[in-house]
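Trainee: Sequence plus predicted model, see below.
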Amino acid sequence: MDLYRKVRLACAEGMSQREAARHFNISRDSVAKMMAFSVPPGYRRTAPVKRPKLDGFTGIIDGWLEGDRAVHRKQRHTAKRVFERLRDEHGFSGGYTIVKDYMRERERRGREMFVPLAHPPGHAQADFGEAVVVIGGVEQKAHFFVLDLPHSDACFMRAYPAATAEAWVDGHVHAFAFFGKVPVSVLYDNDRCLVAKILPDGTRQRATLFSGFLSHYVFHDRYGRPGKGNDKGNVEGLVGYSRRNFMVPVPRFASWDAFNAYLEEQCRRRQADVLRGQSETIGQRLARDLAAMADLPAAPFDACDQATGRVSSQALVRYKTNDYSVPVAYGHRDVWIRGYVDAVVIGCGGEVIARHPRCYDREDMVFDPVHYLPLIERKINALDQAAPLAAWDLPPEFATLRRLMEARMTKAGRREYVQVLRLLETFDIDDLHAAVKTALHLGAVGFDAVKHLVLCRVEKRPPKLDLDVYPYLPQAHVGTTSAASYMSLLSGDVA
């Protein structure tokens, strides 16, 4: 810069450019440039770079790179690999640098440009993200639903074991309940849980469950271009923000409900933030979003996948590769199935006959031991080998009751023990456990005694056992006192 000033000053005082070049020991072209520009203009290319050795091969390179679009990004051509193939397969005699420069320039020209968007109030975007969590002591992958309101940047998150269709719908149901309103529209990608098929004219054929959900809440669904996540850039960014800020370090919770309660609290706390470029908090801008949104319907949507099945000879119904038990009385009958994110409900006709926690493993069996007790009572020799009872963790008093019953009546005692277990068809485990402990304390080891005691506990009345039913119990005989004996005491005589 100092040389620029000196040359320009000398020429301004009457020195010619030729004299200035000689005086400052620089070229006349440099002097001319210094007189044309007050500061160094930097390097300026006025004509495209000529690559005579590469020009005949650019079509080949373009073909390879276009073909890379159809393969995994980690197996696409690098500049080094393109150079090697040109040299080995096509006799290219140029250097690696011109190949690398051409590929860099080609990539720059192909980069997409974007238009800044304005988001009116009342509209939303939705997506799923993934993160590693520890639930109940087990490390696993969580799929978390995110709904974003771009106008206010308010959000809602909820985590699930899998990103199924029912998880998509359940996430919306909880999000709408969280905000207390229904958005005017929601923008999605083309997830197969939502879109069954994209028709040739670009319209979407919606999945069955999602279509019913849209009909219930009556809002517009919009979709981005396939493979273009930037079409819903707000929620895409929120997925990353949530993972970095709410799930670092790795979240550890006792249950999914506890984890989701934590995520919901983070969403509420975030509403107090003022984001870059804004003068209002998220909560203040959320008020405009809510004013533009619709009211909730009278009842929430039943977010479940519906299917039908048939009960097998082992009292099992298959749903999503897993088998769930039903009472043996419904064997070989047609049933309906409702798959919720956390439960599987099975019914026959208008009656619910079984309810199980949802299993996300594959080819597993989910038993309720109570379902098999009527069959085991008839086939008592299967008691110790019944798979549904193998992992049944009963209180130790039940084992004591069985031992005493078998010691007294052997096989009949085992059958009576199963009858005691069948009381779980009517009563809960806590009440039956208390009745068994009381029966053991009283020495009343029998089905009738336990049934009587559990009924008294449920009905909140004191137990009164009829000991005539239990002739093997020790009995105490108390003589009846005559009323005349009391009369003699009153008169002073001794009876």
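Mentor: Ah, there it is.
Trainee: from here on, contacts and neighbour counts on C-alpha atoms
Mentor: OK.
Trainee: Helices along the stretch 301-450 of the chain, start to end?
Mentor: 373-378, 387-390, 396-421, 429-442, 447-459 (DSSP state H, counting those that start in this stretch).
Trainee: out of those, nearest to residue 284?
Mentor: Ranking these by proximity to residue 284 (C-alpha to C-alpha) places helix 429-442 first, at 49.5 Å.
Trainee: And that closest one, what does it pack against?
Mentor: Here helix 429-442 touches helix 396-421, helix 447-459, going by 3 or more C-alpha pairs under 8 Å, 6 or more residues apart in numbering; DSSP states H and E.
Trainee: Redo the ones you listed as TSV? Include mean neighbour count and distance to residue 307.
Mentor: TSV is the format used below for the helices and strands packed on helix 429-442 (neighbours: other C-alpha atoms under 10 Å; distance: least, C-alpha to C-alpha, whole Å):
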stretch	mean neighbour count	distance to residue 307
helix 396-421	17	32
helix 447-459	19	37
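Trainee: so which of those gets nearest residue 179?
Mentor: Nearest of those (C-alpha to C-alpha): helix 447-459, 41.7 Å.
Trainee: Compute the inter-axis angle for that closest one and helix 429-442.
Mentor: If you take axes from the mean of the first three to the mean of the last three C-alpha atoms, to 10 degrees, helix 447-459 sits at 130 degrees to helix 429-442.
Trainee: picking that back up, which of the helices of the stretch 301-450 of the chain sits closest to residue 223?
Mentor: Of those, nearest to residue 223 by C-alpha to C-alpha is helix 387-390, at 46.4 Å.
Trainee: adding another structure so you can compare the two:
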Amino acid sequence: MLTLPQQQYIRLMREVEGCTISEIARNRNISWRTAKKYADKNDWNIDFGPRIRQKPVMEPFQEVVDTWLAEDRQLPRKQRHTAARIYQRLKNEYGFTGSDRTVRAYVQKRREQMAVEDAQAYHRLEHPGGEAQVDFCTVQVSKDAKLMEYKLLVASFPYSNAAFVYPVPRENQECFLEGLKRLFEKMGGVPTRIWFDNLSAAVVSVEKDGQRKCTDAFLRFCAHYRFDAVFCNPNKGNEKGHVENKCGYSRRNWCVPIPVFTDQETFARELTEIEQADRQRPHYAKGVTIEELWHQETPKLLALPDKPYEVLRLDSAKVNGYGEIRFDNASFFLPGVQPDADVLLKVFWNRIEVYDSDYQKLAQFPRPYTGKTMDIPWREVLQSLQKKPRSVNHSQFVRLLPLVIQQFVLARDAGGAPNEIKLRLGWLSEWLTCYRLDEIAQALEKEWLADGHTGAFCDRMIHRLYTIRNPQKTLPEVLPTARELPAA
């Protein structure tokens, strides 16, 4: 069996260089049948399960004169027209009376001219439509009143200045390929050429001659979607400067103030709405909107394959004496599975599926992504707001507080008076010396929302917080102040 780089090279000889099957077979010293198998292979998904032998199916090739030839460049080669088929269609549909030889000569001439036009475009170092640059950037999001690090996979098109973004929790291989697939689906097609950094999710190593040794999964993905992957020189991010700038633009304009993260789907949908609105602005140099330029660029994208690529990694594990397997530095319990049993793993970007040796599914677990989180210094933030109480309406940190605390701090029940806001910020800062935000929110729901704000409100809050922290204890006759209570 040929290695994946050999298989991909055969596909490139067919797709890019336009070699025939016989030429490929002679050049690579392989059989015609083997050359045919990899040159016209469409489905590069990993085989999983018992092998099922399929009979080869011959599908028609489609091509058309001029317009047809241009459209054919967006389709897989085995779905393109041959000169013979063009002649048949011209004869049957348009009453063409010329000879087969005339059509063949014209088709050959037009193909050569189109190849020269493409070569000239790349020689001028311009960005023809349909080419993209891709990179990751890191943003902070708020989850449960804490900051969490998240990744944005950004694809930008230098020709139109359009950008597409998909959020993922990590920069690993599964997240990278799944993010690319989702970006292609949002674009409605596949860029013909994509520029990347030498990211570890795609590149194993950079050889001495500058060649990249890519991961098998990335090679399969490239072959399935038929795009040409180009890698920048090490430490030369300026070679894909458009997406570098777009990463900064998206971080500054789309993620400020800090987004509140509820779940993956909601965050992705919000970013899609933002990027669609952003395309309505004028291009910085061309005098028309980005959306208009994007409509010009869309026909140059490659067609999406009929069958989406299933992004996964196959792995294996052994069940330990506790009936658990270890993966991603976490333990997963498999009830009913014997210790020392070998199991198969299908690792997706967001889940792990476990199978026995007969390919029967045993269990499914979410991947143990925890995210890099850090606590917000809430007491310092609140003390700063106390000095300028009118600024609470504009503070991005107030947006990150639990809803009941937001309402309490904004003091709209008291007309938003600055003195009242200042007083409440002081109380909240004092409570935070001993209690967590979730405990304070729970106490406010009981005391402030239930009974309103009275003179004894602060004392009742201290009693309520003590009860939440110590549910089994009897309240003392004289409750200590917040500063006298044990720290959280």
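Mentor: Looks like it came in fine. Since the model is a prediction, treat every value here as computed from it, not as a measurement.
Trainee: And the TM-score between these chains?
Mentor: Scored against TM-score structural alignment, normalised by the length of structure 2, the superposed chains reach a TM-score of 0.49; 248 aligned residues with a C-alpha RMSD of 1.9 Å.
Trainee: Make CSV from the helices and strands packed on helix 429-442 of structure 1 and add distance to residue 221 of structure 1 to it.
Mentor: Shown next, in CSV, are those (distance: least, C-alpha to C-alpha, whole Å):
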stretch, distance to residue 221 of structure 1
helix 396-421, 52
helix 447-459, 52
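Trainee: hang on, the earlier thing: nearest to residue 287 of structure 1, out of the helices of the stretch 301-450 of structure 1?
Mentor: The closest of those to residue 287 of structure 1 is helix 429-442. By C-alpha to C-alpha, the value is 48.2 Å.
Trainee: orientation of that closest one relative to helix 396-421 in degrees?
Mentor: 110 degrees.
Trainee: Burial check on residue 156 of structure 1, number of neighbours?
Mentor: 23 (other C-alpha atoms under 10 Å).
Trainee: So it sits against residue 261, correct?
Mentor: No. At 11.3 Å, residue 156 of structure 1 does not count as touching residue 261 under the criterion of C-alpha atoms under 8 Å.
Trainee: gap between residue 103 of structure 1 and residue 61 of structure 1?
Mentor: Counting by C-alpha to C-alpha, to the nearest Å, the gap from residue 103 of structure 1 to residue 61 of structure 1 is 8 Å.
Trainee: number of nearby residues for residue 217 of structure 2?
Mentor: For residue 217 of structure 2, using other C-alpha under 10 Å, the count is 21.
Trainee: what's the answer for the one 5 residues further on, then?
Mentor: Here the number of neighbours of residue 222 of structure 2 (other C-alpha under 10 Å) works out to 16.
Trainee: can you tell me which residues contact it?
Mentor: Counting by C-alpha atoms under 8 Å, 6 or more residues apart in numbering, residue 222 of structure 2 makes contact with 228, 229.
Trainee: Would you double-check that it falls in a helix?
Mentor: Yes. Under DSSP: H, G, I helix; E, B strand; the rest coil, residue 222 of structure 2 falls within a helix.
Trainee: next helix or strand past the longest helix belonging to structure 2?
Mentor: Assignment by DSSP state H gives helix 100-123 as the longest helix of structure 2. Counting by DSSP states H and E, the next helix or strand C-terminal to helix 100-123 of structure 2 is strand 131-143.
Trainee: Show me what that next one is packed up against.
Mentor: strand 146-157, strand 193-196, helix 241-254.
Trainee: who does the longest helix of structure 2 touch, helix- and strand-wise?
Mentor: Using 3+ C-alpha pairs under 8 Å, 6+ apart: helix 100-123 of structure 2 touches helix 83-94.
Trainee: and with 10 Å instead?
Mentor: Applying 3 or more C-alpha pairs under 10 Å, 6 or more residues apart in numbering; DSSP states H and E, one finds that helix 100-123 of structure 2 contacts helix 67-72, helix 83-94.
Trainee: Residue 410 of structure 2 reaches residue 423, doesn't it?
Mentor: No. Taking contacts as C-alpha atoms under 10 Å, residue 410 of structure 2 lies outside contact range of residue 423: 11.2 Å.
Trainee: Could you check which of those two is surrounded by more residues?
Mentor: residue 410 (24 against 14).
Trainee: one step back: between the helices and strands packed on helix 429-442 of structure 1, which gets nearest to residue 145 of structure 1?
Mentor: helix 396-421 (41.8 Å).
Trainee: that older thread, shared neighbours, residue 103 and residue 61 of structure 1?
Mentor: 79, 82 (C-alpha atoms under 10 Å, 6 or more residues apart in numbering).
Trainee: can I assume residue 5 of structure 1 is in contact with residue 34?
Mentor: Yes. If you go by C-alpha under 10 Å, residue 5 of structure 1 and residue 34 touch, sitting 8.7 Å apart.
Trainee: Looking at these two, which has the bigger crowd around it?
Mentor: The neighbour comparison of residue 5 of structure 1 against residue 34 (other C-alpha under 10 Å) goes to residue 34, with 20 against 13.
Trainee: In this structure that one contacts residue 10, no?
Mentor: No. With contact defined as C-alpha under 10 Å, residue 34 of structure 1 and residue 10 do not form a contacting pair (11.5 Å).
Trainee: hey, what's in contact with both of the two?
Mentor: Here residue 34 of structure 1 and residue 10 share the contacting residues residue 17, scored by C-alpha under 10 Å, 6+ apart.
Trainee: where along the stretch 51-200 of structure 1 do the helices fall?
Mentor: Counting by DSSP H, counting those that start in this stretch, the stretch 51-200 of structure 1 has helices at residues 58-67, 79-90, 96-110, 165-179.
Trainee: Of these, which stretch is the most buried?
Mentor: Of all the helices of the stretch 51-200 of structure 1, helix 165-179 has the most neighbours on average by mean count of other C-alpha atoms under 10 Å, namely a mean of 21.
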